[in-house]
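> can you look at this prediction? I've put the sequence above it.
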Amino acid sequence: MTPAPGSCLAILGSSTPWSGTESWQAVTVDLVARRSGESGRQAGASSAMAASGGPAQRTHEHILREAGFIDVAEYRFPTPHAWTMDEFIGFAWSTLYTAPIRESPSLTMGFERDLRAQLRECEPSGHLRESIAHYYILGRKPDA
């Protein structure tokens, strides 16, 4: 389906705890990587791959421009967020990044206990604070 002339497209998104810079996020990513045998911060792999000479990652903006959209612009608005420890652990268990751990009883044993202990070391209050980077990208097809 080809967008009609003058039509607009919006892409909505946000950062995730996997790509954050808080110490508790780094501890979580490292523990998941160690337990699952996966390497490093998976959610940040695209920028790391591009920086390390790996395959260049095309941005949403680049793809929109290639598709003939004009006036392409990104708008960001950071939003403070605090997880309770239980909320975050529930979130972590529900993501693709912990799938290798969930699927193996030997990996699952002790994971949550170890994650809680390491998170408490980073944030004794149990409140895991971050800034979520919400964004939207707009593009418009030229008028006919």
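Arrived safely, thanks for sending. Numbers count the residues shown, from 1 in each chain.

> CA atoms for contacts and neighbours, from now on please.
Will do.

> can you name the next helix or strand after the longest helix along the chain?
What stands out as the longest helix in the chain, according to DSSP state H, is helix 23-36. The element immediately downstream of helix 23-36 (helix or strand, assigned by DSSP states H and E) is helix 45-51.

> can you give me how far the helix or strand following that next one is from the chain middle?
Next along the chain after helix 45-51, taking DSSP H and E as the criterion, comes helix 60-66. Chain-centre distance of helix 60-66: 20 Å, with C-alpha atoms, centre = their mean, to the nearest Å.

> helices and strands around helix 60-66, which ones?
Contacts defined by 3 or more C-alpha pairs under 8 Å, 6 or more residues apart in numbering; DSSP states H and E place helix 60-66 against strand 70-84, strand 127-140.

> report the angle between the last one and helix 23-36.
Angular relation of strand 127-140 and helix 23-36 on a 0 to 180 degree scale: 90 degrees, by axes from the mean of the first three to the mean of the last three C-alpha atoms, to 10 degrees.

> mind listing what's buried along strand 127-140?
Buried residues in strand 127-140, counting neighbours by 16 or more other C-alpha atoms under 10 Å, are found at 127, 128, 129, 130, 131, 132, 137, 138, 139, 140.

> over to the first one?
Of the residues in strand 70-84, those with enough neighbours to count as buried (16+ other C-alpha under 10 Å) are 70, 72.

> distance between the helix or strand following it and the chain's centre?
Per DSSP H and E, the first helix or strand lying C-terminal to strand 70-84 is helix 85-93. Averaged C-alpha coordinates place helix 85-93 at 15 Å from its chain's average position (C-alpha atoms, centre = their mean).

> structure B:
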Amino acid sequence: MTRPDQPACTEVSDEALFGPEAADYARYRPGLPDGAVHLLAATQHGVPAPVLLDLGPGTGQVPRALLPVLHRLVHIDLVDVNASMLQAARAALEPLRGACTVDTVTGAAHTFAPAAPGRAPTLITCSRAFHWMARSEVLSMADRVAAPHAVVAIMGDGSLWTHEAQWTAVLRELIQSYLGADRRAGTRGTYSGPGRSFQDDLADSPFSEVAEHRFPVSRAWAPGDVLGYLRTTSFARPALFDGRHPEFEAAALQLLQYHAVGGVLKEDAVFTVLLARRPGGTA
């Protein structure tokens, strides 16, 4: 069965950041490339009863992709500061999970502890969210809770803010004309990047054996879908615009339609997966 939320950890649910946009997040955020999904599943080869711990799951993209491929998955823990996201993820997993149990934990990733013995994660994933976390503390937590041969997978592919194309450049300029030159970061002011690479974070952690896997992806965006995606981001979510969001979306739609070729805006990106194990493992 799918179990109810565990009590919140030291951080309360951050509904102010993405709570109202959970439905848009599920609809407009790109999923994982098939190659990345099969890579994650392959890390569990020979594991009799895989357990997944997904940190910052959003609306559950990682377990939704894994369940049809990794049929032996017996338990999933989802940890997020946003209760609305967890509720959406749990609902999305219900028709897919079969006999796999699911727990949701509202709280900060680094404070997670398994709710019951025998649930040491064999795969710990974090997709497009590691930069928001207390990264060294998260990796210390992973070392405390993970099975001896567990794999940590840190994944991501940037965003339309960082993607370099003519249409994303003019879109970024439009956002800056409303919100200022610095990239906004939701309720936390501005965002300047993680300061050091995730590879360095992993190298200084117990999971220091790291292999990098890169998956080129090509996406075709409709202008309206880009607007939906922007509503889910920390740099262009509606609450940042102080009542001017309808005006911004009208201007953005006009701009995107102008730059679309045959109604399509092309994004060529690379989805990167860092697989990390404790020394002696095989990443």
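That came through, no problem. Values in this document were obtained by computation on a predicted structure and should not be read as measured data.

> rewinding a little: and the two most separated of the buried residues of strand 127-140 of structure 1?
127 and 140 (41.1 Å; C-alpha to C-alpha).

> all the strands of structure 2, residue numbers only.
Using DSSP state E, the strands of structure 2 run over residues 51-55, 75-80, 101-106, 123-127, 151-156, 209-221, 265-277.

> the second one maps to which residues in structure 1?
So the one you mean is strand 75-80 of structure 2. Alignment of strand 75-80 of structure 2 against structure 1: no match, by TM-score structural alignment.

> how about residue 21 of structure 1, what's its match in structure 2?
By TM-score structural alignment, residue 21 of structure 1 lines up with residue 164.

> what's the spacing between its match and residue 158 of structure 2?
11 Å (C-alpha to C-alpha, to the nearest Å).

> repeat for residue 259 of structure 2
Residue 259 of structure 2 is 21 Å from residue 158 of structure 2, where distance means C-alpha to C-alpha.

> repeat for residue 223 of structure 2
Distance from residue 223 of structure 2 to residue 158 of structure 2, by C-alpha to C-alpha: 19 Å.

> can you get me a residue count around residue 243 of structure 2?
Neighbourhood size, residue 243 of structure 2 [other C-alpha atoms under 10 Å]: 10.

> what of the one 5 residues further on?
Counted with other C-alpha under 10 Å, residues neighbouring residue 248 of structure 2 total 19.

> how about residue 20 of structure 1?
Residue 20 of structure 1 has 19 neighbours, counted by other C-alpha under 10 Å.

> and residue 53 of structure 2, by the same measure?
What residue 53 of structure 2 shows, counting by other C-alpha under 10 Å, is a neighbour count of 28.

> need the counterpart of it in structure 1.
Checking TM-score structural alignment: residue 53 of structure 2 goes with nothing.

> contact partners for the nearest residue to residue 13 of structure 1 once chain neighbours are set aside?
Nearest non-adjacent residue to residue 13 of structure 1, counting by C-alpha to C-alpha, 6 or more residues apart in numbering: residue 135, 5.4 Å away. Residue 135 of structure 1 makes contacts with 12, 13, 14, 74, 75, 76, 77, as judged by C-alpha atoms under 8 Å, 6 or more residues apart in numbering.

> how about residue 135 of structure 1, what's its match in structure 2?
Under TM-score structural alignment, residue 135 of structure 1 pairs with residue 272 in structure 2.

> distance-wise, check its match relative to residue 220 of structure 2.
With C-alpha to C-alpha as the criterion, residue 272 of structure 2 and residue 220 of structure 2 are 19 Å apart.

> same question, residue 64 of structure 2
22 Å.

> buried ones in stretch 13-32 of structure 1?
Buried-residue list, stretch 13-32 of structure 1, by 16+ other C-alpha under 10 Å: 17-20, 24-32.

> okay if I get those as a markdown table plus distance to residue 61 of structure 1?
As requested, these are exported to a markdown table (distance: C-alpha to C-alpha, whole Å):
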| residue | distance to residue 61 of structure 1 |
| --- | --- |
| 17 | 23 |
| 18 | 23 |
| 19 | 20 |
| 20 | 22 |
| 24 | 31 |
| 25 | 28 |
| 26 | 28 |
| 27 | 32 |
| 28 | 30 |
| 29 | 28 |
| 30 | 31 |
| 31 | 33 |
| 32 | 31 |
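
> count of residues packed around residue 58 of structure 1?
Applying other C-alpha under 10 Å, we find 10 residues neighbouring residue 58 of structure 1.
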